[in-house]
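Visitor: no sequence for this one, just the structure:
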């Protein structure tokens, strides 16, 4: 995936990961440390967990700053002497943003702007940020192509679209480079199964392991481009390594390019979990009403990322689910 020449670029860099104690951020921190980078993590632990950093917390190349991106001074401190920034810090979840749009706006827009300003002022070479597939909004076109979006369907989607607008403006106004990665339903190790806004895969896995019936919103025909964490890590690394000017200051779908509906998802989860506990195969699934703000279907085109970044997704849904289920079974039972 990464050549020795590319690895050298990472090895000689100091990299900041905001939201580094979260699901994606902590996996990114571990990968960067394993590649020899010097890594600084900024997190306020609102949704991240210190346990996610256990494997690297005592590594001499790792530094943890406990702070909030809504504070510009904290952002300035975090960006000092940094070559690159991976901006993963955000308040995710469509339902959370519908319940509390003000806080989602403060973290996802004001916090993002703080990071852009701090990174620009610190002379950071490039900021790679977590964008979202929610930006496609009410566009019914499939597959989703980066230049064809609709109107946002939730406050969360609005915040992530505004991130893209700010990033584009900072290039035009200040010649500051960035790349946005529109994540499509990321899943995998360390994804939190607990809490009111837990993602569907870890939530369903934990319920199945307890022999509880998962609740599908709607009839189960809604589909998503479920994307395993290692594909996302690959995209983030490629976004830092990109040398072609045409590849920078772009937004990319970060996905597999395939979709799975919720009925199929539960069947696959039961299949892989039953290898550990045969009783799980007997657990039935319940259905409830559709969730406000949800889009029916999501499927990404990854052609742009393949062409400009050299992206090649290594894990498709079943491979990724097998890895994820194994991690949950061995770590969270």
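Guide: Sure thing, it's come through. Note that the coordinates shown come from a computational prediction; the quantities given were computed from them, not determined experimentally.
Visitor: hey, let's count contacts and neighbours off CA atoms from now on
Guide: OK.
Visitor: Which parts of the protein are strands?
Guide: Taking DSSP state E, the strands of the chain run over residues 14-18, 38-43, 62-66, 84-87, 126-132, 178-183, 186-187, 215-217, 223-224, 227-228, 251-254, 260-261, 286-288.
Visitor: Would you mind telling me which of those is nearest residue 100?
Guide: Closest to residue 100 of the strands of the chain, according to C-alpha to C-alpha: strand 126-132, at 18.5 Å.
Visitor: centre of the chain versus that closest one, how much separation?
Guide: Relative to the centre of its chain, strand 126-132 is centred 10 Å away, using C-alpha atoms, centre = their mean, to the nearest Å.
Visitor: That strand to strand 178-183, inter-axis angle?
Guide: Here strand 126-132 runs at 30 degrees with respect to strand 178-183, directions being taken by axes from the mean of the first three to the mean of the last three C-alpha atoms, to 10 degrees.
Visitor: mind giving me JSON lines with the strands of the chain and columns for distance to residue 146 and mean neighbour count?
Guide: Output for these, formatted as JSON lines (distance: least, C-alpha to C-alpha, whole Å; neighbours: other C-alpha atoms under 10 Å):
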{"stretch": "strand 14-18", "distance to residue 146": "25", "mean neighbour count": "27"}
{"stretch": "strand 38-43", "distance to residue 146": "29", "mean neighbour count": "24"}
{"stretch": "strand 62-66", "distance to residue 146": "34", "mean neighbour count": "16"}
{"stretch": "strand 84-87", "distance to residue 146": "20", "mean neighbour count": "24"}
{"stretch": "strand 126-132", "distance to residue 146": "11", "mean neighbour count": "25"}
{"stretch": "strand 178-183", "distance to residue 146": "9", "mean neighbour count": "24"}
{"stretch": "strand 186-187", "distance to residue 146": "18", "mean neighbour count": "22"}
{"stretch": "strand 215-217", "distance to residue 146": "27", "mean neighbour count": "18"}
{"stretch": "strand 223-224", "distance to residue 146": "17", "mean neighbour count": "20"}
{"stretch": "strand 227-228", "distance to residue 146": "17", "mean neighbour count": "26"}
{"stretch": "strand 251-254", "distance to residue 146": "7", "mean neighbour count": "27"}
{"stretch": "strand 260-261", "distance to residue 146": "20", "mean neighbour count": "18"}
{"stretch": "strand 286-288", "distance to residue 146": "32", "mean neighbour count": "13"}
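Visitor: try this one side by side with the last:
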């Protein structure tokens, strides 16, 4: 199989590329990335064909998609706070970018497209756990762009017969996730702070909850979806219903590092949802053999990676 990963030099994309190189069924991996948030260093030592450029470049997409069997569309401008500061940039990269990818997949004889949406689409909907049939209630421009992403996939499936699979990612973490930028995710940011003897910054009171998913588990499911050509036009939660508060995350990091964490509380962030927990019924129906990596193992692996200098 010939696989294209958009955003393949980023955190999830590079982990997926590494995972796919271990699959004998995968004959070639192509990566498209404009390096706005990803890095070529993430792909060092991997046999991939790299296309540097933006997914809004139709000619580049046509070149990369030619002769491919499937697309894993991960390219996006991440971060809720970033989207609040610059909603147009998020819309162009995430919504318009997805539309360009789908058009290119259609031009390339209706390629199988697996794409990343986000649990942020549930937003202000208070129901827990979050099942895919709940009404979406986005609280940020980023969440709106991800809702558009999965809606476009469904529309292209029904309008053009495009084989698609939209996943709603829930707080993916693990090795390769950088802690050293303004929009860093909480787990690498806090682990890095604890290792450096610096306080962790808690936005709000810390009682907000998240359903953290280890990147290795995510990559395993994506690879299985590719190899079995799983098609489902409705969004699928990619998480397992493990609800953890940010205050409970701190002791888990302390155990993994063997260090005491200092805390600094600050104001809540605009657009942040208070609670997140996945209903994994649809996921387990499609992937009945999946075995998620336990939280303590994932945290330990992330600590080891960051402790070794990333």
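Guide: Structure's in. What do you need? These numbers were taken from a predicted model, which means no experiment stands behind them.
Visitor: How close are the two chains, by TM-score?
Guide: Scored against TM-score structural alignment, normalised by the length of structure 2, the superposed chains reach a TM-score of 0.96; 308 aligned residues with a C-alpha RMSD of 1.3 Å.
Visitor: picking that back up, got the strands of structure 1 as JSON lines, with distance to residue 296 of structure 1 columns?
Guide: JSON lines is the format used below for those (distance: least, C-alpha to C-alpha, whole Å):
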{"stretch": "strand 14-18", "distance to residue 296 of structure 1": "31"}
{"stretch": "strand 38-43", "distance to residue 296 of structure 1": "33"}
{"stretch": "strand 62-66", "distance to residue 296 of structure 1": "38"}
{"stretch": "strand 84-87", "distance to residue 296 of structure 1": "28"}
{"stretch": "strand 126-132", "distance to residue 296 of structure 1": "16"}
{"stretch": "strand 178-183", "distance to residue 296 of structure 1": "17"}
{"stretch": "strand 186-187", "distance to residue 296 of structure 1": "17"}
{"stretch": "strand 215-217", "distance to residue 296 of structure 1": "11"}
{"stretch": "strand 223-224", "distance to residue 296 of structure 1": "7"}
{"stretch": "strand 227-228", "distance to residue 296 of structure 1": "17"}
{"stretch": "strand 251-254", "distance to residue 296 of structure 1": "18"}
{"stretch": "strand 260-261", "distance to residue 296 of structure 1": "10"}
{"stretch": "strand 286-288", "distance to residue 296 of structure 1": "15"}
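Visitor: closest one to residue 322 of structure 1 among these?
Guide: The nearest among these, by C-alpha to C-alpha, is strand 227-228 at 10.3 Å.
Visitor: give me the stretch of structure 2 that that closest one matches.
Guide: Counting by TM-score structural alignment, strand 227-228 of structure 1 lines up with residues 213-214 of structure 2.
Visitor: Stretch 81-98 of structure 1 too?
Guide: Using TM-score structural alignment, stretch 81-98 of structure 1 pairs with 67-84 in structure 2.
Visitor: and the matching stretch, which residues are buried?
Guide: 68-84 (16 or more other C-alpha atoms under 10 Å).
Visitor: Could you do stretch 146-164 of structure 1 as well?
Guide: Going by neighbour count (16+ other C-alpha under 10 Å), the buried part of stretch 146-164 of structure 1 is 146, 149, 152-164.
Visitor: what about the match of stretch 81-98 of structure 1, start to end distance?
Guide: 38 Å (C-alpha to C-alpha, to the nearest Å).
Visitor: measure residue 244 of structure 2 to residue 70 of structure 2 for me?
Guide: 34 Å.
Visitor: Can you show me the helices along structure 1?
Guide: 4-11, 23-34, 72-79, 94-99, 101-105, 111-122, 155-174, 200-209, 229-241, 262-274, 303-309, 317-331 (DSSP state H).
Visitor: Give me the neighbour count for residue 309 of structure 1.
Guide: Per other C-alpha atoms under 10 Å, the neighbour tally for residue 309 of structure 1 reads 22.
Visitor: Then the one 10 residues further on?
Guide: Number of residues near residue 319 of structure 1 (other C-alpha under 10 Å) recorded here: 11.
Visitor: Over in structure 2, tell me which residue corresponds to it.
Guide: So residue 319 of structure 1 corresponds to residue 297, using TM-score structural alignment.
Visitor: post-alignment, the match of strand 227-228 of structure 1 versus structure 1, mean distance?
Guide: Taken against structure 1, stretch 213-214 of structure 2 registers an average deviation of 0.5 Å after superposition, with mean C-alpha distance after the TM-score superposition for structure 1.
Visitor: got the contact list for residue 17 of structure 2?
Guide: 5, 8, 29, 43, 46, 48 (C-alpha atoms under 8 Å, 6 or more residues apart in numbering).
Visitor: ok so, going back, same list (the helices of structure 1) but as JSON lines, adding distance to residue 191 of structure 1.
Guide: Shown next, in JSON lines, are those (distance: least, C-alpha to C-alpha, whole Å):
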{"stretch": "helix 4-11", "distance to residue 191 of structure 1": "25"}
{"stretch": "helix 23-34", "distance to residue 191 of structure 1": "5"}
{"stretch": "helix 72-79", "distance to residue 191 of structure 1": "25"}
{"stretch": "helix 94-99", "distance to residue 191 of structure 1": "17"}
{"stretch": "helix 101-105", "distance to residue 191 of structure 1": "20"}
{"stretch": "helix 111-122", "distance to residue 191 of structure 1": "22"}
{"stretch": "helix 155-174", "distance to residue 191 of structure 1": "19"}
{"stretch": "helix 200-209", "distance to residue 191 of structure 1": "7"}
{"stretch": "helix 229-241", "distance to residue 191 of structure 1": "9"}
{"stretch": "helix 262-274", "distance to residue 191 of structure 1": "15"}
{"stretch": "helix 303-309", "distance to residue 191 of structure 1": "25"}
{"stretch": "helix 317-331", "distance to residue 191 of structure 1": "9"}
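Visitor: Kind regards, and thank you for your time.
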